[in-house]
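In: Next come a sequence and a model predicted from it.
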Amino acid sequence: MNKTKNTLLLLLTAFIWGVAFVAQSVGMDYVGPLTFNAARFIIGAVFLIPCIAFLDVLKKKDSAKSEAPSAGCQNLPSTDPTDRKTLLIGGLCCGIAIAIASTLQQYGISMTTVGKAGFITALYIVIVPILGIFLKKKPRLIIWVSVILALAGLYFLCMTDSLSFSKGDTLVLLCALAFSIHILIIDYFSPRVDGVRMSCIQFFIAGILCGIPALILEHPRFSSLVAAWAPILYAGILSCGVAYTLQIVAQKNYDPTIASLILSLESVFSVLAGWVILHQALAPREIFGCILVFIAIILVQLPVRKKA
């Protein structure tokens, strides 16, 4: 049941991120990449503060119902300095990784085609299991088959021109590497800390890391931010505040390679969002690519037959 719930949460995350490509494209018409990222990360962090307070209230109520009160024992939040230190380190590492990945992606998209950027970014589904080998996490054979199918599907879905690498392509490739590291960092810290709190910290860190150079290099204007309010709010509240938090919660005790495969569906959802919102029709090869990616996700979710 937990695996099914986590799978559904990761699918929802991929859907939100897929639609966010539309918001990112529209937002770049008004503000620079660093300004857009800084605004959405800060909004995402602020959005999570009342969510944390609300979840704490729910946890206290659940704890009060499930445990009988005893003398001298109260359900107080943990004040272990080790836990707080782990939470801060996890939030800092995630914040640095996501700031680097998102900045590289925004700059890369401005220098290359959207199709090539989508394909190259999705290479994190290959990079994650490769990096996992160095962390002594040996992927199953079916995972490698799913990775190959997903890559083939993403090729038909996203690639529309030559495979030549430009400066923008190189930046997006580095972005895929940074996103892979972000997934592995979450895999390490999410079982050890509160996922929502770590998500809030990572967005504040990422917002600061993007905001300082944005003020120096892009000189953002308030009028430009107001003009881009809709895509910034979507990217901040849903893409950051909701989706990245869902990713952290869902990846708890979940295979990071399988998680990366499910999250790669954001490319499928981005094409569908462009079709529905921007009225961009799907070509037969794009439909075929969607089918291949969905097959890869289904294969990787098949249960493992255990030896007697």
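Out: Okay, I see it.
In: going forward, measure contacts and count neighbours with C-alpha atoms only.
Out: OK.
In: what's the next secondary structure element after the helix or strand harbouring residue 132?
Out: Secondary structure from DSSP states H and E places residue 132 in helix 124-134. Later in the chain than helix 124-134, the nearest helix or strand by DSSP H and E is helix 141-158.
In: Need the contact partners of that next one.
Out: Here helix 141-158 makes contact (Cα atoms under 8 Å, 6 or more residues apart in numbering) with 114-116, 118-119, 122-123, 125-126, 257-258, 261, 267-268, 285-297, 299-300.
In: Stretch 240-248 now?
Out: 9-10, 12-14, 16-17, 40-41, 43-45, 47-48, 186, 190, 195-196, 199-200, 203.
In: how distant is stretch 53-63 from the center of its chain?
Out: Centre-to-centre, stretch 53-63 and its host chain are 26 Å apart (Cα atoms, centre = their mean, to the nearest Å).
In: okay, pairing it with this:
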Amino acid sequence: FAVVLAPIGLWLITQGQQAVFGSGDLLTLACALAFAAHIVSISVYATRFDPIALAIVQIGVVAALAMIVALAVERPLQAPESEVLVAVLYTGLLGSALVLGVQTKIQRYTTATHAALIFSLEPVFAAAFAYAFAGETLGVTGLLGAAVMLGAMVVAELKR
């Protein structure tokens, strides 16, 4: 039941006052399915293999595939400015490698469903930080969505 509630809450958060399903929503749904498959695969493989080695392989494969796509579709590469290089290194090391390493190491101690529900709270935290640091507002629909997502976490925890 919690797995059904979380996407409903996400939809409410992202819709604001407009309840129209567009092509971007379809891409978001496809992305959510890809993340779900990734979380399930980590649950399976993190118990069979060293989690840090598994994270390194994942980062390496994604980096190689991204480089191939970038070379195929982007204009000729130029040396990035230092600010861009710092941002790429920061995002790659902290936002990807470190987080994926921690996820792969810790997720072996919980279920894929529980991990997915924890990750589904990302928009709730993003909205809270946007409110606190950028002066963003959420509106009634967004607040309802956040409440539904938090409720999904409570339901999941009560069933454990």
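Out: Structure's in. What do you need? As the structure is a computational prediction, the values presented were derived from the model and not from experiment.
In: Next step: the contacts of helix 141-158 of structure 1 restricted to helices.
Out: With helices taken from DSSP state H, the overlap with those comprises 114-116, 118-119, 125-126, 257-258, 261, 267-268, 285-297, 299-300.
In: count of neighbours near the counterpart of residue 270 of structure 1 in structure 2?
Out: By TM-score structural alignment, residue 270 of structure 1 lines up with residue 126 in structure 2. The number of residues packed near residue 126 of structure 2 is 11, by other Cα atoms under 10 Å.
In: And residue 126 of structure 2, how close does it get to residue 13 of structure 2?
Out: Counting by Cα to Cα, to the nearest Å, the gap from residue 126 of structure 2 to residue 13 of structure 2 is 11 Å.
In: so what does the biggest helix by length in structure 1 touch, helix or strand wise?
Out: Using DSSP H, we find that the single longest helix of structure 1 is helix 33-66. Under the contact definition 3 or more Cα pairs under 8 Å, 6 or more residues apart in numbering; DSSP states H and E, helix 33-66 of structure 1 sits against helix 81-109, helix 195-217, helix 229-233.
In: could you dump the ones you listed to a markdown table with mean neighbour count?
Out: Formatted as a markdown table, the helices and strands packed on helix 33-66 of structure 1 follow (neighbours: other Cα atoms under 10 Å):
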| stretch | mean neighbour count |
| --- | --- |
| helix 81-109 | 20 |
| helix 195-217 | 22 |
| helix 229-233 | 20 |
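In: Using JSON lines, please lay out those together with distance to residue 239 of structure 1.
Out: Listed next are these as JSON lines, based on distance: least, Cα to Cα, whole Å:
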{"stretch": "helix 81-109", "distance to residue 239 of structure 1": "12"}
{"stretch": "helix 195-217", "distance to residue 239 of structure 1": "11"}
{"stretch": "helix 229-233", "distance to residue 239 of structure 1": "9"}
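In: between those helices, which one is nearest to residue 162 of structure 1?
Out: helix 81-109 (16.2 Å; Cα to Cα).
In: matching residues in structure 2 for the helix holding residue 132 of structure 1?
Out: Under TM-score structural alignment, helix 124-134 of structure 1 has no counterpart anywhere in structure 2.
In: what helix or strand is the spatially most central residue of structure 2 on?
Out: In structure 2, the C-alpha nearest the mean C-alpha coordinate belongs to residue 119, at 6.0 Å (Cα atoms, centre = their mean). Per DSSP H and E: residue 119 of structure 2 is located in helix 112-120.
In: Check which residues of that helix are buried.
Out: 112, 113, 114, 115, 116, 117, 120 (16 or more other Cα atoms under 10 Å).
In: Out of those, which is nearest to residue 22 of structure 2?
Out: residue 120 (20.7 Å).
In: nearest spatial neighbour of the closest one, skipping sequence neighbours?
Out: Of all residues not flanking residue 120 of structure 2 in the chain, residue 6 sits nearest, at 6.6 Å (Cα to Cα, 6 or more residues apart in numbering).
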